Each structure stands twice: as C-alpha cells, then as structure tokens.
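1. here are the coordinates; sequence isn't available:
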C-alpha cells in the first residue's frame, strides 16, 4: 500500500516537473492534458530505465547492495531522472511543432467562447432550417433538385428574405453579377431590392423615439405608419417635417445590428477556413473579400455616414455637367446612427421599372444610360468621390424621367494621383494598348522584384483582346484584376472598389438600355473627363504648388551646402547609418544573436558530450562507467535542454 502511494506521488511530482520545465524551457503555455499523458507514459518508461542504469552501470553489487559511495549513487540516479525529464520535454516539443496547444484564456474566456459557438451553431441551424423550409434542403446538402428551373429562383429569394439582413445584401450583390448568375436568378434576386419583409409599426416607432430622444410629434408633423419600402437593413416611411417639408424616414430594423454581427462572424470564419483549405480561396483572396463585405455592412449600420456622403455627392451632382442624376438632400440635424431623414423622391427602382422603361423611346433610354455613366465617371475621375453601390435597387427612375441615386452608405474616394493613373489606364484599355496598360498598372500597383513583366504584358494583352469582342465589359475589368492578382501585384483597394463599381454599374445600365455597350458608348467619354482633369487651371495650380515646394527647399540649400563644406574643412564629415537605430530593431537583432549563440552552444555541448562518452580516457567512477563518460552525459543533458528551447523559438510561431 505504501509502495503504491509512493509510486503515485512520484508520478504526480514527475508530471508537474515535466510540465513546468517544458513551459519554462519553451516559454509558452502547454496544455496540461497533454503534459499529464506524456508525463505518465515517460514515467512508466523511466522506471525500467532507472532499473537498467542501476544494473548496467555497476552501482549495485550482485547481492543488491550498493557497490559505490552514496553520493555517486545519487548523482547517477539524478542524471538518469534528468534524461527522462528531457525525453518528456522532447516529446512535448514534437507535439507542439505538429499540433500547437490551443489556449482558451481562462474560465471567463472559455464561457464566452462557448456562448459564441452556441450562437453560431444556432444561427447555422436556423439558416439550414430556412433553406429546407423553402425546398432548398437538397441543394444545401449537396443533393439534386428535379424540375427546379421554374420555382427555384423564387424559393431562393424567399429564403434570403427570411434569413435576414446579411443574406439579403448578399442576394443584392449577386443580382448585379450577370456574368456569374443565370438571368432567371438575377431577375428574381433583383426583387430583393424592395421586397424584404416589413417590420410592425410599433417596433419602428420605438426605434424612432429612441433616436429622437423624445416623442415623434416633436420633430414630425405627420408620419405614415405604412412603410413605403422595406430594404434589407432598413424600412422607409414617408413623413412631413414641422415646416411642411415632405421627407422619407429610413429607420434601421430593430434587430439589424445584432443579426449582422452574428452573420458577419459566420462569414468571416467560413472565409478563413476556405482560404486556408482551398487553392481557389487563397487565389481569390476570400478573406479580403469577406472583410470588405463586412466593412460595407458595418458602414451601412451608421446612417450618419450615409448622411454625410449624401451631402457630399449632392454637392458634386449640383456642380456636374450632367443633369441625369439627382442625390436626395439629407437632413443631418435630425438624422442619427439608426435613422436617416431625407428628401422624398417620387420614383421606383430601375430593377422594378421594366414596364415603364419599355415604354420609353430606345434613343431616350440610351441617352439616359449615357447620362448616368457620365455622372458617375465625373464623380470618380474629376471629383474623386463616387457612389460605390450602384445595383439596380439604388437607382430610382423618377417621375421626371431622371435617375436618383439612393443608399449612399458606401462610397469610394480616389486621390488625385490615383485618379490620373486610372484615367490613363482606362484610355489604354479602350485603345487595346497592352504596353500602355502594363506600364500604367506597374505605376499603380506595387510589383515584386521578381515580377515577370513580359508575362504580365502578355496576360493583359489577352484580356484586352477578349474585351474587343465581349458583350460584358465589366467582366473584363474583373478579369484584369484577376491577372494582377495572379502576378501578385498589390492593387490599391480604392482601385479595386472602382472596378467593382463599374461591374455593378454595367448591370444597372443594361436594365435602362439592354443594348448599352460600356466601351463604345461609355468609356469613349474617358478622354473628355481626362481633359477636364488636366484643365489648364488644375495644371497651373499643380505647377504653382510644385514651384512653391521647390522654392522652400532652395532657400535651405545654401545653409546645407555651408554645413557640408565646413565639415569638410574641419575633417569632421561623417555618414550616419540609421539601420537598427530603433529600440525594436535593436531588440530584434539582440534576440537573433542570443538565439544563434544558444544554438551554437547547444551543438557544441552535444559534440563535446559525444566525444567524452566514447572516450576511453579517465578513471572509472563505477565498475563500468568512466568519469569522462559521466561528465559527457551531464553536458549532453544540458545541451539538449538548450537545443529544445532554441528549436522552439526558431520554428514554432508563438500564439499571441
């Protein structure tokens, strides 16, 4: 009984020692479950090892009594136990290299993580249930649906509507991708722009009063309880201000923010898993796409951003050469994060205006599409701020025959230098100039030193050649982005957003004019806007700014020249190297040197230990072991511990 208790206590002590020393040597937390398992296995093996050391080293006489001094016996057993600990640490190092410990950050973090996983699992189950309820279950689970062409698009729209904000927004994006989605689906998904389910007035009224901080009649003379439209994130009601101005009130759905956060969390995790486990996910940058989609959704939840964007775009529209578009005025004084008040515009989305558009003269439809494109190109190329979400639901055909742009939550901003290069790029593209396009691309995007520029030009040339006979120019722009990504060129996000806007705009313009050609009738206007960008006033202003900077620099030149010549005369001129001047840089260099030193010492120790162990020189410490061999074993133990730590620092990415 006492012997079993002693063995048990020894096993517990051994496990603690192995676990704590492994953490100390590796400087990283190691999960106790694996430390316990490894400790038990090595402890069982160490019992046989210690017995073999006792018998093989001559510590015990044949009768079982000690054949050496007690001090020597303790030293041998201690070193042998040390090697068993080293073996345990080595196994833990190998496990950490192959299967790093996952850290949960304590009980509180573990509980929070569990609740988050439970919410995600519940949401997963909810989405799958919605899909099954609308007959999409076989598709979700990889099965087949027979005779689905007639009813599947409508069922998909119903399922997305019921799934909530994020999935409705996803459907809206797909409705503009005629290059990816069949026509029957894009037509059905277009109804998502104005076909979302409504929210009861009592809940909407509560949101309005919370945002106003008081009763509704303190701000509005009247408000219609019946919604004018129900969008993916908000619901719109007509109202009248106290001064008689007719407005619409865009109110965020009560559960929109929470639903978006839950769905975005699911989307980001799925994107990370897809990019990690698939080649196409990494190639197309699924995580970056998901991050951009998430950022756009989060911006849509703050209507103060949209109000500011409407004011800026409205100013651009008022000063524009094109009168084809209008931007509703935002009343920023009474708008809040969850409520936006703006001018009332009589019209309907072009995605739902097929009958009315069909009654217009074809030439008028073409001119209307040209005017919209002109206005958007002027926003992007001349003014540098453009509406970046131009799907058919955000373009309203007004009673006057104009187009009003709504939902200004997502805008793009292009600095002047980038605008000039994008304009030059478009000019090269529409002229089928692969050399010029490549040159401009290399000015816009960051290329690595090993970029094959000949192959890049060849791939760009293929895209431009296909564009000459393509009926979907927007798709060509996405193919051009794919070429840049394949050649690992770092494209500015604003440029990517501009190209994606062209894709969305082309889908919207084709609803206005089905025969609209973005190259022949649209991008041919680029030279006009480039001339406006390079107007003599702008060029003169840029020249004046450059001259002013040069003048300031010229005034400091005499003093700099005098300082250099004075230093030459005194013989004190020197060159200061600023590399590794910062604290972080010095710390990094110090860690590299320390790691290298530790590794070299460990290797030298192992070599020394091997030489001493096989050496025949020196007196015998026991009947079978020489003193030099015993010293070599001790040195080898210390060297292996140092090597474990060095390997851990060098090859295992620390989890922070």
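-> Looks like it came in fine. Remember, it's a predicted structure, so these values are computed and weren't measured experimentally.

2. Could you use CA atoms for every contact and neighbour count after this?
-> OK.

3. can you pull the buried residues of stretch 496-514?
-> 497-513 (16 or more other CA atoms under 10 Å).

4. Of these, which belong to helices?
-> Per DSSP state H, helices hold the following members of these: 497-512.

5. which one of these sits closest to residue 647?
-> Distances from residue 647 to these, taken as CA to CA, are shortest for residue 497 (43.9 Å).

6. if you skip the residues just before and after it, what's nearest to residue 185?
-> Excluding the flanking residues, the one nearest residue 185 by CA to CA, 6 or more residues apart in numbering is residue 153, at 5.3 Å.

7. Count the neighbours of the one you found for me.
-> Residues contacting residue 153 under the criterion other CA atoms under 10 Å number 18.

8. which residues touch it?
-> Each residue near residue 153 by CA atoms under 8 Å, 6 or more residues apart in numbering is listed here: 184-185, 188-189.

9. at 10 Å instead, please
-> 159, 182, 184-189 (CA atoms under 10 Å, 6 or more residues apart in numbering).

10. try residue 497
-> Counting by CA under 10 Å, 6+ apart, residue 497 makes contact with 292, 388-389, 411-414, 503.

11. before we go on, here's another structure to hold up against the first:
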C-alpha cells in the first residue's frame, strides 16, 4: 500500500512538473528552455496545492477537481506569459554572460569618457568649445587623432575611414587623421613572436629563413614584418595583434548600440539608415579580423586580374596559402612605399605619376564594372609606389562584391552620365537603389538633370563633391542605397583623394571617359565597351516586345468592345496570405469561444434552481465554474498573442 501511494505521488509530481508546462506552452504557442519549464512546473504544483486547500471542502467530494487543475493551469500560463514578456526565451541562457558583458561595456564607456576628457574633447562632444572658430577647429584635429589612437584598434579604424571623407571634414582633420594610416604604435616583439608560434606551431625562425622582428608597418588590427622564405622568396608577414578580437568586438557592440539609440531618437539617423551603416562597418571590420577572408578576396581579385597583369602598371601580390591562416597572412613582397608616406622624394615626373593614376583608376573601374569584385578601401595607405615604377594594391580585407544585375545597372548609370541623359540616369539609379512604394519620378529626373548640369557641363571640374551631392539627392528622394552600391561610390570617392595625392589636378571624371573610349577602341571587355552585349540583348528584347504589342493591344480592345474583357486573380495565392488569414480566423474563433463560455459561466453561476449535486452546490454551479476556468484559459491565450505582437 505504501509503495502504491509513493508511486502515485511520484506520478502526480511528474505530471505537474512536466505535463503542465508542456500544456501551458502549447496553449500560448511559445517554446521555452528547460529551466523555465521546471519553474513553470513548480508554479503549477504550488497552484494545485493552494487551490486544493482553498476550493475543496469535505461536502464537495472532488466535484471541483477540474476547477482546481484549471486554476493551476491558469497560474502556470500566467507565469509563463509574464516571464516571456519580461525575459524572452533564449536570453536566460546567457544572463551571466550578459551581466559580465554589460559590466565590461560600462567600463569601456568610462574609458572613452576619460580619453575624451584627457584630450580636451569633452566640450566639443557636448556641442561647445570653439564651435565656428577656425583656429579652435584647427587645434582640435591633433587631440582628436591622439584620442582615436588611444581609443584602440576600432577607433583607429574609424579615424582611417574618416580620413577619406573629404566631404565631411576640413583639410586639417584629413591631414592629421591620415597619419593613422601608418603611425600606430607597434606591438611588443615577444607578443608577436608568441602569436606566430601559436599559429605555426613553431617559432618564426624555423618557418622562415629570415624574419625581421622590427615591423615594416603597424596598423590598428595587424602589423607587417619582412621575411624571407627558405626558397629565397621575399615575403611580408601580416600578423594580427594579440587579443585584438575581443576589444574590437566590444567596441563594435558599443557603436551598433549607439546607432540603434540614434535611430530611435533622431529622424536624420533613420533617414540615413544609420543602423545599416553601423552594421555594415561592423561587418567589414569583423571580416578584417579573419585573414582567411582577405586571402580569399585577394585570390579572387588576382584571378580576374591575372589575364591583364602582363604589361600593366598595377601589381597585386600573390598569397602563400600554406603559411596563411586566421591570424597570419603571408604575401609576396611588393617593394615600395605607400602613397600616404610620399613626401615628394619617392620619384616620378608629373607625367609619370598621371599615367600611374590612370592605370590605378582603370584597374578599379575594371574590377567594379567587369569583374564584380573590387578593392573597397583604396586609401593612400593601401596603394604602394613600387621601386619598378608601378603601383601596388595591398590590404584586401575590405572587398566589395557585385552581381551581374548591379554591374549592368552601374554601366547604364555611367553611360547616362556620359551622354548627359537624365531620363536614362533616373532609370539606372532606380535599378541600383531600394525603390520606395511612392516616388515622384519626374521630380527625380529634374533633380538628376540639375545634378549633371552642376557637375558635368563643359568646363566644370568634377571632384569628390559629386559623390556628396549624389548621396544627398538620393536621401532627399527617400531612396535607400544597398550596401554594395554604397561601397562602390565610397571606393570611388576614396580613390579620388588618392589619385589627387598621387597626381595633383587629376580629373577623375574626364579620365574615366578617356579610359572608356580607349577600352572601346581596343575592343576589350572593360569599361563602357562591356555595355555593348547587355545593351544589344536588352534592345533585342525590347524590339520583340514592341513587335508583339500591337497584336496584344488589338485583342484587348476587341475584348473590351465586345464586353468579354476579364481579369483572372487568384485570391490568397501566396502561402503567407493564407497563413495570415488562417491565424486571423483562429484568433477570431477563440475570441468568440472565450466570450461565449465566459457569458455561459456567468449565467449558470447566477441561475437559481437546478439539481443539487451535494448539499452546498448545484449542478449549474459545477458546470459554470468549469466554463469560467476554460474561458480564462482562452482569454489568457488571446491576450498573450496580442501583447506579443506589439513587441
């Protein structure tokens, strides 16, 4: 007898701890983890004990057992619903990690504030302190550069990006922030040696015939060392700074959180799509943390460029794949100096430098318009002036990728600019951007016409302001630029500054037109010449449609005249529409059922008469109590669905 009681108690305990949570989460339509399931079962067990004490009396002899169990189910559902609204599923599993991350983030916020205070940036960050006074602005450039440098790799990277934005910052800032391209304190040699030992499994002296522990260049995320292979080949070894990943991830998290706050509070931030911009920046930086991505990028660009490299003035280094990995990248050495380090003594006449600039421009345009994979960050620190008179492209951590459709739209865009056709420019632009539901195409065409008249009329000298005005025009008309298209324009704007530094007075627009005409005469696949095949195909398609158009119009007008014109529409053809209607009908039926059972329970509980089940309770009351619990379960389900949809 004792064993039977113990088995029955264990079965009841299991029922409340397992079955009740399963029923509660099925009724609410949520999936929860094991911890929350056990907590819900404990609440249900406590509820059944509580209600059995409150409801059950000796004269009712278990008639309201269903009410007791239903009330316990209501309590379990309520606990599950409230806990899900307060702490959504999945967040409890990493709460210790979240608390630790919040503490680290708060400490980082404090460090950033301290850095700004030490360098005298606090008044400027608050909108005061010399605003509008040129001497004050000039004095701010160096403290800003020093603060970004002290802030760590992510903020150094941010400074590098800002140093290419001639449209946003005065020349004093550009010059000062450009020093971040190469003037970054190097890592200690012993830490770099340890990093190499962990990557190779042995000391660098065993891997290379010669390894220079003095870095050739030090960047925010990695630094570069010269080495020589046992085969005799000269290489550069790009080594990631030890421990940089955790710090970069923390700072990127801060940047993305700040972007989300601005998106909620500032209309201009929503207009710019600041969340997408911040996440795009974070994504590009995260790619740079894995050198395997850069190796793949370099291999892709080099494979497309290999057939043109012979006789070209642009060189792209090869990768030593067997020695490269996530934290180390070994590349062919391109002997030379970055353009950012050019102090006028790197050699070359103005004509030779202009020719190098043309080659560099042609290389990027070919990568964008033909290959579809291009160097997305051609700032002066990533372009080398080589000893053999060529230019070299390095640092392929940031690479843009374009599909065939976007490349075709870009070619149409450039062709429209070349021919000053505002209508074609509008159509090409709408193919490039995220088109809103409502847009005034005529006003957009007029704006583009004014844009071309301002920048591309004879005698004008287009510069980086072209890209600034284009972005402003796109934003004004509510058009969203996809990240890959924005990367193209950003790369061209960055390249414009690089080319101007390489060859002062270089006209990127005029040279682009010359490059296109030269490529077309040569019959190559680059530039606008590559437009020929797509245009021929599109023209053929258009002519075919035009040939069929009169016959189709005749059929339509005849059917309209005879009253036979009809439109066949499949209602709810999309499965998403069917799911939505099905869910809506279910919720309506549940609402009607909950209201009906609730009303019936009230009527039965207030009804007089009816058979007595015991001396103290009638049959109508027993049914009414059960219907009330059933109505409560349905109402809780409906309310949870409503509030969850509002999140």
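-> Ah, there it is. Treat the numbers as computed from the prediction; the structure is a model and nothing was measured.

12. which element is the counterpart of the residue nearest to residue 185 of the first structure in the second structure on?
-> Correspondence of residue 153 of the first structure to the second structure, assessed by TM-score structural alignment: residue 141. Per DSSP states H and E: residue 141 of the second structure is located in helix 134-151.

13. same deal with residue 121 of the first structure?
-> Assessed by DSSP H and E, residue 121 of the first structure sits inside helix 106-133.

14. Same check on residue 355 of the second structure?
-> Per DSSP H and E: helix 350-366 holds residue 355 of the second structure.

15. mean shift between that helix and the first structure?
-> Helix 350-366 of the second structure, aligned to the first structure and superposed, deviates on average by 2.2 Å (mean CA distance after the TM-score superposition for the first structure).

16. picking up where we left off before, tell me what the helix holding residue 121 of the first structure is packed against?
-> helix 137-140, helix 152-163, helix 256-277 (3 or more CA pairs under 10 Å, 6 or more residues apart in numbering; DSSP states H and E).

17. That helix to helix 256-277, inter-axis angle?
-> Between helix 106-133 of the first structure and helix 256-277, the angle comes out at 90 degrees (axes from the mean of the first three to the mean of the last three CA atoms, to 10 degrees).

18. May I see the buried residues of helix 106-133 of the first structure?
-> For helix 106-133 of the first structure, the buried set under the neighbour-count rule, 16+ other CA under 10 Å, comprises 120, 123, 127-132.

19. which residue in the second structure lines up with residue 386 of the first structure?
-> In the second structure, residue 386 of the first structure lands on residue 374 (TM-score structural alignment).

20. Its match - that's part of a strand, no?
-> Yes: assessed by DSSP: H, G, I helix; E, B strand; the rest coil, residue 374 of the second structure belongs to a strand.

21. burial of it, as a residue count?
-> 28.

22. what sits against the closest residue to it other than its chain neighbours?
-> Nearest in space to residue 374 of the second structure, with sequence neighbours left out and distances taken as CA to CA, 6+ apart, is residue 367 at 4.9 Å. Taking CA under 10 Å, 6+ apart, we find residue 367 of the second structure in contact with 301, 304-305, 361, 373-375, 400-402, 526-527.

23. roughly how far apart are residue 367 of the second structure and residue 401 of the second structure?
-> According to CA to CA, to the nearest Å, residue 367 of the second structure stands 10 Å off from residue 401 of the second structure.

24. secondary structure element for the residue nearest to residue 32 of the first structure when sequence neighbours are not counted?
-> Once flanking residues are discounted, residue 32 of the first structure sits nearest to residue 19: 7.2 Å by CA to CA, 6+ apart. Assessed by DSSP H and E, residue 19 of the first structure sits inside helix 2-26.

25. Report the angle between the helix or strand immediately after that helix in the chain and helix 2-26.
-> Using DSSP H and E, the helix or strand that follows helix 2-26 of the first structure in sequence is helix 32-56. If you take the same axes, to 10 degrees, helix 32-56 of the first structure sits at 110 degrees to helix 2-26.

26. Enumerate the positions of whatever helix or strand comes next after helix 32-56 of the first structure that are buried.
-> Later in the chain than helix 32-56 of the first structure, the nearest helix or strand by DSSP H and E is helix 70-98. Neighbour-count burial for helix 70-98 of the first structure flags 73, 76-77, 80-93, 96 (criterion: 16+ other CA under 10 Å).

27. again, but for stretch 593-607 of the first structure
-> For stretch 593-607 of the first structure, burial by neighbour count (16+ other CA under 10 Å) applies to 595, 598-600, 602-603, 605-606.

28. now do stretch 404-424 of the first structure
-> Quick answer for stretch 404-424 of the first structure (16+ other CA under 10 Å): 404-414, 418-424.

29. contact partners of stretch 448-460 of the first structure?
-> Stretch 448-460 of the first structure is contacted by residues 429, 432-439, 441-442, 447, 461, 463-465, 479-481, 483-484, 486-490 when judged by CA under 10 Å, 6+ apart.

30. Surely residue 29 of the first structure is in contact with residue 93?
-> No: if you go by CA atoms under 10 Å, residue 29 of the first structure and residue 93 don't touch, sitting 11.8 Å apart.

31. Which residues are in contact with each of those two?
-> By CA under 10 Å, 6+ apart, residue 29 of the first structure and residue 93 have these common neighbours: residue 22.

32. Show me where the stretch 201-350 of the first structure has its strands.
-> 220-223, 229-230, 234-241, 246-252, 325-326, 339-343, 347-349 (DSSP state E, counting those that start in this stretch).

33. according to the alignment, the longest one goes to what range in the second structure?
-> Think strand 234-241 of the first structure. Going by TM-score structural alignment: strand 234-241 of the first structure matches residues 222-229.

34. now the matching stretch, how far from the centre of its chain.
-> 32 Å (CA atoms, centre = their mean, to the nearest Å).

35. buried ones in that stretch?
-> Here stretch 222-229 of the second structure shows 222-228 as buried, counting by 16+ other CA under 10 Å.

36. Stretch 180-199 of the second structure too?
-> Result for stretch 180-199 of the second structure [16+ other CA under 10 Å]: buried residues 180-182, 184, 186-187, 192-197, 199.

37. on that earlier part again, might you calculate how far the helix holding residue 141 of the second structure sits from the centre of the chain?
-> The answer for helix 134-151 of the second structure is 29 Å, by CA atoms, centre = their mean.

38. What is the subsequent helix or strand relative to it?
-> Heading C-terminal from helix 134-151 of the second structure, the first helix or strand you meet, by DSSP H and E, is helix 153-162.

39. Give the other helices and strands that that next one contacts.
-> Contact here means 3+ CA pairs under 10 Å, 6+ apart; on that basis helix 153-162 of the second structure packs against helix 134-151, helix 171-177, helix 244-265, helix 274-288.
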